[in-house]
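Asks: 3D model of this:
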Amino acid sequence: MKHDVAVLGVGMHPWGKWGRSFTEYGVVAARAALADAGVDWREVGSVVGAETVRGGYPGYVAGATFAKALGWQGARVTTVYAACASGAQAINTARTQLLSGLADVVLVVGADAAPKGFFRPAGGERPEDPDWLRFRVLGATNPAYFGLYARRRMALYGDTLDDFAQVKVKNAACGALNEHARYRKPVTAPEVAASPVVADPLRLLDICATSDGAAALVLSTMDFARARSTEPPVRIRAVSTVTPTFPQTTLDLPDIATDSAATVPPGPVGFRASIADAAYEEAGIGPEDLSLAEVYDLSTALELQWYEDLGLCAEGAAAALLRAGDTAPGGRTPVNTSGGLASFGEAVPAQAIAQVCELTRQLRGQAGERQVAAARVGLSANQGLFGHGSAVVAVR
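Replies: Reported below is the predicted structural model:
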């Protein structure tokens, strides 16, 4: 395919709360990816860093920060920010450089040292940002809107608290097998039910933590990859970074009207579904072609919503899909074989890159006990604040 680029190497720093600099985490992940690729640092023509707003000035210029820490060698540097979609934007920037001939090899790095509790808002007052309005006008912080989504699913589709708990059970079982996960212990549904309520109906174990962590990829042109090995590499075939379509200006609470949405009929496709649709269209595939998917399970109920948005099932049928085992290892389309945010917690600029690390290992057949049999096509998906779409299609 004319837009394919090769994934030569993947690397991660384990997720946790380590109390060290994001730069240190990123360098560990970058060196691991370079070693995995068999590429010398001096061969890298460009470094794309996903920005971390919590890292001070070095975080604002993450590309240069990582390049300096690895040793100045003349590479181009780029820094991108798109909240939770930063990693996908970084991958897309690297892909563009490769396809345009600006570089043969690009290193993509995302790392974060997340504080405890709520993130301090970045960028000051943002009255034109619908997410900022959600925080300040509605008082709907992330756990609050996770709870609203869960209640909405319960009211509309009959989802139950046990359905939500079973998402955590599934993901924790996978995370227990992942050496990079922060939480590596299986969880039972009664344990989820017994954990403290955070935002009714969701319990503590229904909602992801915040973490330190890092992930990196070494991407190359297909010509460079073929010159290095006769083994066909994993390829990135599509990257979706789409924005919402008017009038869907309220990104996360679709039933709460804005001035525009009150007078204009909503579009036929929601924002998260449009993220996936754009990736499918570019890759020339459909949901029926997926071997596995990595989705942004900020909450257990939100993972169920992703099943529908990715087209894995009809609207309202996500819980039935889960109950049938279709999204579990060995099922029709396993979801979050890495363990997801349920097992990692959220290290914002690293997360979308980490998703592609998991897809790559699965497509290579290197996922160990988490391996999906005969994996050929994988999709990652999340979204960032202020309308940043994020989806990547990887193939083998």
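Asks: C-alpha only now, for contacts and for neighbours.
Replies: OK.
Asks: could you measure from the residue most central in space within the chain over to M222?
Replies: By C-alpha atoms, centre = their mean, the chain has its centre lying nearest to A352, at 3.3 Å. Per C-alpha to C-alpha, to the nearest Å, A352 is found 22 Å from M222.
Asks: another one to check against the first:
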Amino acid sequence: MSDVFVVGADLIKFGRYPDKTPAQLGAEAALLALDDSGLTVHDLEVVYAASTYNAASMIAQQVLKQIGQTGVPCVNVSNACASGATAFREAYIGIRSGMYDVALAFGVEKNPKGLLGGPPGPGPSPEGLFGSATTPAMFAEAGVVHAEAYGTTIEQFAQVAVKNHHHATMNPKAMYQIETPLETVLASEMIAWPLTKLMCSANVDGAAAVVLVSERKARELGLARAVRIRGSALASDPYQPRNPALLDADTVTRLAVGKAYEMAGLGPEDLNLVELHDCFATAEILHYENLGLCGQGMAGQLIDSGQTALGGRIPVNVSGGLLSKGHPIGATGVANIVEIVQHLRGEAGARQVEGARIGLAHVLGFSAVAGVCGVHILEKA
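Replies: You can find the predicted model right below:
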């Protein structure tokens, strides 16, 4: 089986695009990634597209109508917030199997405004019965459980937002590029205690794309800017004898990252940077422990230490993360990979993690009743 490499990676600036269609946004990102790879649409052998709200409309085929229809297979993926990571993994599998040499994987989303989530299911609403089905309340509850168990404070959760908003000031493609001091984060509108508005991810439109190739093709193109995929894992919730309306963001992430570390032959001590799914500030704290970046119950101390900030031992979400860069659901998983690729190439500008050779991209998709997690470990070629 062939090793698989990323040779093209880019994204559009995240924001709001009322005058553009999802296909137009996806096409722009796809062309950016193709330009970055030195390839054209005529080199593509397969396309994998991710979207939560637009996948049913055959978004891959719509994008090819914008950039060139060559008759290649198109696969459209919808897997909640892990949609982009799923499309990337399917492209990886297609190339690793030997079926293809060149694949495009992209994610695109035009998010609706307001709280995100699907329509209510049949029967009584879990809202008010089992806590809450809205994602801010679900992750607020998870944060409170962590605080009760380990003494994590609201200030420690808020420091995640302070850090990630600072990182975003160095990312020209982030939605929000503003400093938010601790007192500003704590004073912003309370959404679901302990989560204030500035501790919740930014609801935006966006698109990101990558070009993956086989080792044969990568050597033909040259390995100077190529990034090797060392580990790729996708997991869903295992059965647990507990109320399915109670959020468990931990188990599915630990399952996926364990598989990715095993496949890569690496551990958390080998990582130089991480892009993780900070849909809410509480989530980043939980995932420090889930990904093995610190011991159980030590995440509050880790954020206080500054080790997850740019210049620290293990920088996390140097892009600004979902909190500040933005969270266009179907594009997020691919965007996290783009960020890692740019650092491993030494092309991340003012926010560059110096000497980065190995990075991890993590994304978690959740509803009130189901979860999915994608983890990818990438290495400088």
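Asks: strands of the second structure, residue ranges please.
Replies: Under the criterion DSSP state E, strands of the second structure are mapped to 4-11, 46-50, 74-77, 102-110, 190-192, 195-196, 205-214, 227-236, 273-275, 358-366, 371-380.
Asks: which residues of the first structure does the fifth one align to?
Replies: Strand 190-192 of the second structure corresponds to residues 197-199 in the first structure, going by TM-score structural alignment.
Asks: mean deviation of the matching stretch from the second structure?
Replies: On superposition with the second structure, the mean distance recorded for stretch 197-199 of the first structure (mean C-alpha distance after the TM-score superposition for the first structure) is 0.7 Å.
Asks: can you redo the strands of the second structure as TSV with mean neighbour count?
Replies: Putting the strands of the second structure into TSV (neighbours: other C-alpha atoms under 10 Å) gives the following:
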stretch	mean neighbour count
strand 4-11	28
strand 46-50	28
strand 74-77	21
strand 102-110	31
strand 190-192	15
strand 195-196	24
strand 205-214	30
strand 227-236	22
strand 273-275	27
strand 358-366	26
strand 371-380	26
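Asks: make a markdown table from these and add distance to Y288 of the second structure to it.
Replies: Listed next are those as a markdown table, based on distance: least, C-alpha to C-alpha, whole Å:
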| stretch | distance to Y288 of the second structure |
| --- | --- |
| strand 4-11 | 26 |
| strand 46-50 | 26 |
| strand 74-77 | 28 |
| strand 102-110 | 25 |
| strand 190-192 | 21 |
| strand 195-196 | 18 |
| strand 205-214 | 25 |
| strand 227-236 | 18 |
| strand 273-275 | 10 |
| strand 358-366 | 11 |
| strand 371-380 | 14 |
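Asks: out of those strands, flag the one nearest G38 of the second structure.
Replies: strand 4-11 (7.8 Å; C-alpha to C-alpha).
Asks: hmm, who's touching the closest one?
Replies: Applying C-alpha atoms under 8 Å, 6 or more residues apart in numbering, the contact partners of strand 4-11 of the second structure are 29-30, 32-38, 92, 95-96, 173, 206-215, 218, 225-229, 335, 338, 341-342.
Asks: and stretch 356-364 of the second structure, by the same measure?
Replies: Contacts with stretch 356-364 of the second structure, where a contact means C-alpha under 8 Å, 6+ apart, come from 81-82, 85, 249, 253, 270-277, 332-333, 336-337, 340, 343-344, 346, 371-380.
Asks: what do you get if the cut-off is 6 Å, keeping everything else the same?
Replies: 82, 271-277, 333, 336-337, 340, 344, 372-380 (C-alpha atoms under 6 Å, 6 or more residues apart in numbering).
Asks: now stretch 234-250 of the first structure
Replies: With contact meaning C-alpha under 6 Å, 6+ apart, stretch 234-250 of the first structure is reached by 4-7, 130, 261, 271, 275, 278-279, 282-283, 387-396.
Asks: over to stretch 139-150 of the second structure?
Replies: Under C-alpha under 6 Å, 6+ apart, the answer for stretch 139-150 of the second structure is A192, T282, G297.
Asks: distance of the alignment partner in the first structure of the second one from G365 of the first structure?
Replies: Aligning on TM-score structural alignment places T282 of the second structure opposite A301 in the first structure. Noted for A301 of the first structure: a distance of 30 Å to G365 of the first structure, by C-alpha to C-alpha.
Asks: who's more crowded, these two?
Replies: A301 (32 against 16; other C-alpha atoms under 10 Å).
Asks: give the contact list for the match of T282 of the second structure.
Replies: A150, F164.
Asks: try it again at 8 Å.
Replies: F146, Y149, A150, R153, F164, D206.
Asks: same check on D289 of the first structure?
Replies: Per C-alpha under 8 Å, 6+ apart, neighbours of D289 of the first structure: V377.
Asks: V395 of the first structure versus that one, what's the distance?
Replies: 10 Å.
Asks: and K170 of the first structure, what's its match in the second structure?
Replies: Matched by TM-score structural alignment, K170 of the first structure corresponds to K163 in the second structure.
Asks: can I assume its match is in contact with A309?
Replies: Yes. Applying C-alpha atoms under 8 Å, one finds K163 of the second structure in contact with A309, separated by 6.4 Å.
Asks: which among the contacts of stretch 139-150 of the second structure gets closest to V102 of the second structure?
Replies: Out of those, the member with the shortest distance to V102 of the second structure (by C-alpha to C-alpha) is T282, at 38.2 Å.
Asks: re the thing from before, list the residues that contact the match of K170 of the first structure.
Replies: Counting by C-alpha under 8 Å, 6+ apart, K163 of the second structure makes contact with A309.
Asks: redo that, cut-off 10 Å
Replies: 179-182, 303, 306, 308-310, 316-318, 320-321, 323-324 (C-alpha atoms under 10 Å, 6 or more residues apart in numbering).
Asks: with the residues you listed in mind, which one is nearest to A50 of the second structure?
Replies: Checking those against A50 of the second structure with C-alpha to C-alpha, the nearest one is G321 at 19.1 Å.
Asks: now which residue in the first structure aligns to that closest one?
Replies: G321 of the second structure maps onto G340 in the first structure, by TM-score structural alignment.
Asks: what about its match, distance to K168 of the first structure?
Replies: Per C-alpha to C-alpha, G340 of the first structure is found 9 Å from K168 of the first structure.
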